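Peer 1: my questions are about this predicted structure, shown below with the sequence.
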Amino acid sequence: MTGPMPLTLASIRQAPKAVLHDHLDGGLRPATVLELAAQCGYDGLPAHDEQALAHWFRDAADSGSLELYLQTFDHTVAVMQTPEGLRRVAREAALDLAADGVVYAEVRFAPEQHLEQGLTLDEVVEHTLQGFREGEALAAAAGHPILVTCLLTAMRHAARSREIAELAIRFRERGVGGFDIAGAEAGFPPSRHLDAFEYMRAKCGYFTIHAGEAFGLPSIHEAVAFCGCDRLGHGVRITDDITDGEGFAPVLGTVAAYVRDKRIPLELCPSSNVQTGAVPSMDKHPFDLLARLRFRVTVNTDNRLMSDTDMSREMLKLVETFGYGWTDLERFTINAMKSAFIPFPDRLRLIDEVIKPGYAVLIG
């Protein structure tokens, strides 16, 4: 082949990809939700055939409100309360991501939400990690190798963040790469969980913080200045600190400049950001502005079920909206890989041996 391969959904699926922000309980297969609900006796599903259930999740998530968006997780979490359910969901997540061309994935979930049938926090993590390892092995056998790292999330409205941070460190050598807080932002600032973040720093642990999605610049400021996060989950509201200067040239405020200059990665999730009302539409998404200003932007799925998406479709939307080419997609992928919560040699190996060669073929 001479010259670049045309950018289509099929060709983008061939590109090696890295995702940093993917929720385990937001990526179930609709058929799996139905089968697990039947097995565990959960009768609260809003639809009872695969297609109707898939449509319900997508439509319910299109609320324009983060709080309403989060309510869709009641159903997925309900069927992830058993060892078998956790292993299956984790195994299928690894397989589905690998089939989409993802070579590195960080998949997060909140162990505290999976205790309703008597599992301990440690057991929840053990079964989930087992599922990821099973999925990795099956994906490799199918010719789609993937490395999955797990992030443990604490719910910001609850009071277990220090406990979950300790859990993340306890499993650090067994497949858990870091810690996160998630949930409704308004009224639950990151500094409320300062003890957990101080613990992670004391243990030299990685952590990201959901900030600047539904709430504005104060959330981001706290996350970076007081909590010391390694990455920002979403962070789209960083644009609140970017104004038009003379000749409409963008001027960065103190927080925005700090985030850019410190190379704090932004885990941007285009489809989800529109669904939750963080941005009004795809063409108004600040992804391109932030990319042009040289922030470390990354492309992510957030919740594949709720957004009816995957990494290839997220990238295609950016291509169609902003006119990106293969070199742009490669840069965003390398941004993500540079920002991964794994040792530097492993990051470098994937960049040099998998990502760059994979894009070289597509670029031609």
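Peer 2: Arrived safely, thanks for sending.
Peer 1: could you use CA atoms for every contact and neighbour count after this?
Peer 2: Noted.
Peer 1: and the helices in the stretch 251-364 of the chain?
Peer 2: Along the stretch 251-364 of the chain, counting by DSSP state H, counting those that start in this stretch, helices occupy 254-261, 270-275, 287-292, 311-322, 326-338, 344-350, 356-363.
Peer 1: ranking the ones you listed by burial, who's on top?
Peer 2: Ranked by mean neighbour count under mean count of other CA atoms under 10 Å, those are led by helix 270-275, which reaches a mean of 25.
Peer 1: comparison target, given below:
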Amino acid sequence: MKIAVIAGEKSGDNYGAALIDSIRRIKPDVSVIGTGGEGIRKRADLFIDCPYGKMGFSGVLSRLHLFYRAFKEVKETIERENPSFVVFIDNPGLNLKLADALGKKHTCFYYIPPKVWAHNYKRIRIIKSSIRAVITIFPFERTLYQKEGIPAFWFGHPVTDLIKSGEVPEGGDIPVIGLLPGSREEEVRYLLPVFIRILRYASEKRKIAALLSASDKEIRRIEEDILKKEGEEITLFEGSPEKVIKGSSLLLAASGTVNLEVALYGKPLLVFYKTTYLNYILARLVVKLDMISPVNLIIGKKVVPEYIQQFPYRKIVKEIDDILDKGLLYQREMEAFAHLKEVMGSGSVSEKVAGFLIKEGWRLQEC
């Protein structure tokens, strides 16, 4: 059996790599065509380089020619290799165009489909005409797609597979603030200086330590340059954010899937988002949500404070103090995170998705 796994963001690469591993545990001889980051690259028999991890409208526009080249190469490769099925993972900017071009002749599934409930609902037309089934990560999405006549399945959120069992340490006498400024260059360049400024304000009232996460070697290099420019020394961990999350009393995090990891480890957090003014204005025009963190979206209310574009440092430090002193904000977050664990699924999500895809792939081949 030959399959294609098409991703284009850090989280999509993580989930794609986990999915390939799970598929190979079921069918060890499967051949994989892949796009994404290092996780999928290491596992693919045939890997196609694509623009990876760009942020916002301007980030995409600046590399539009590379997206077009990637679209052409992926399309031609899938047409030539004719895999049993194609799995698109998130990254709707490229993946929806590929689905539209390939879906009529190839069996296509969409794992982590576009958030049409947040903006641009019209995209559901392409999904309906080109995708055999969607595998959602939020339970409410399944109902939305099913109402549109699109086969939809939910096995839980794959982030639960990243959470390792065992005790999470409480920390020592000195509180530790963990910094998760994102996995994309633009996020890190905008947010890490903000996080450093917050640390300086917070350290005026109490002694604190800090840990910093870097998703890969390139992000580590950028973070080290920023630390040098700011005249700061912070212990830095490259790779999975697990060590930073577990070793922290509180996390300052870029908006994204990592918010769920923090919450599932039972650690309090504040969420941040910053981009160019142009990207922000354009996003405000198309996005219909008043919350951005997936933690708040799943819970259905703004429990975790979110700071978008503007950062009132004194207010942020008050919330840090509340959390470190286990005040009302801390208590609200802990109650919400306990509920979150109940609705996120029971784990082994990648294995369940892999089993579903293999079963459906064989069934469709026999039809």
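Peer 2: Sure, I can see it. Remember, predicted model here, so these are calculated numbers, not experimental data.
Peer 1: please state their TM-score.
Peer 2: Superposed pair, TM-score by TM-score structural alignment, normalised by the length of structure 1: 0.32. Supporting alignment: 168 aligned residues with a CA RMSD of 5.8 Å.
Peer 1: of all the helices of the stretch 251-364 of structure 1, which lies closest to residue 233 of structure 1?
Peer 2: The closest of these to residue 233 of structure 1 is helix 270-275. By CA to CA, the value is 11.1 Å.
Peer 1: OK, contacts around residue 88 of structure 2?
Peer 2: For residue 88 of structure 2, the contacting residues are 5, 6, 7, 95, 108, 109, 110, 111, by CA atoms under 8 Å, 6 or more residues apart in numbering.
Peer 1: in strands only, show me those.
Peer 2: Counting by DSSP state E, the contacts of residue 88 of structure 2 place 5, 6, 108, 109, 110, 111 in strands.
Peer 1: among those residues, which one lies nearest to residue 33 of structure 2?
Peer 2: Of all these, residue 33 of structure 2 sits closest to residue 5, with 6.3 Å by CA to CA.
Peer 1: and the strands in structure 1?
Peer 2: Using DSSP E, strands in structure 1 cover 17-23, 102-109, 147-155, 176-182, 206-211, 231-234, 242-244, 250-252, 266-268, 297-299.
Peer 1: give me the angle between the longest one and strand 102-109.
Peer 2: In this case it means strand 147-155 of structure 1. 20 degrees (axes from the mean of the first three to the mean of the last three CA atoms, to 10 degrees).
Peer 1: which elements pack onto strand 147-155 of structure 1?
Peer 2: Here strand 147-155 of structure 1 touches strand 102-109, helix 121-141, helix 161-170, strand 176-182, going by 3 or more CA pairs under 8 Å, 6 or more residues apart in numbering; DSSP states H and E.
Peer 1: list the buried ones in it?
Peer 2: Buried residues in strand 147-155 of structure 1, counting neighbours by 16 or more other CA atoms under 10 Å, are found at 147, 148, 149, 150, 151, 152, 153, 154, 155.
Peer 1: test my guess that the fourth one contacts residue 180.
Peer 2: To tie it back to what came earlier, the one meant is residue 150 of structure 1. No: counting by CA atoms under 8 Å, residue 150 of structure 1 does not reach residue 180; the two are 10.7 Å apart.
Peer 1: let me have the helices of the stretch 251-364 of structure 1 in a markdown table, adding distance to residue 92 of structure 1 as columns.
Peer 2: Compiled in a markdown table, the helices of the stretch 251-364 of structure 1 are given as follows (distance: least, CA to CA, whole Å):
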| stretch | distance to residue 92 of structure 1 |
| --- | --- |
| helix 254-261 | 35 |
| helix 270-275 | 21 |
| helix 287-292 | 29 |
| helix 311-322 | 16 |
| helix 326-338 | 22 |
| helix 344-350 | 22 |
| helix 356-363 | 24 |
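Peer 1: all good on my end, thank you.
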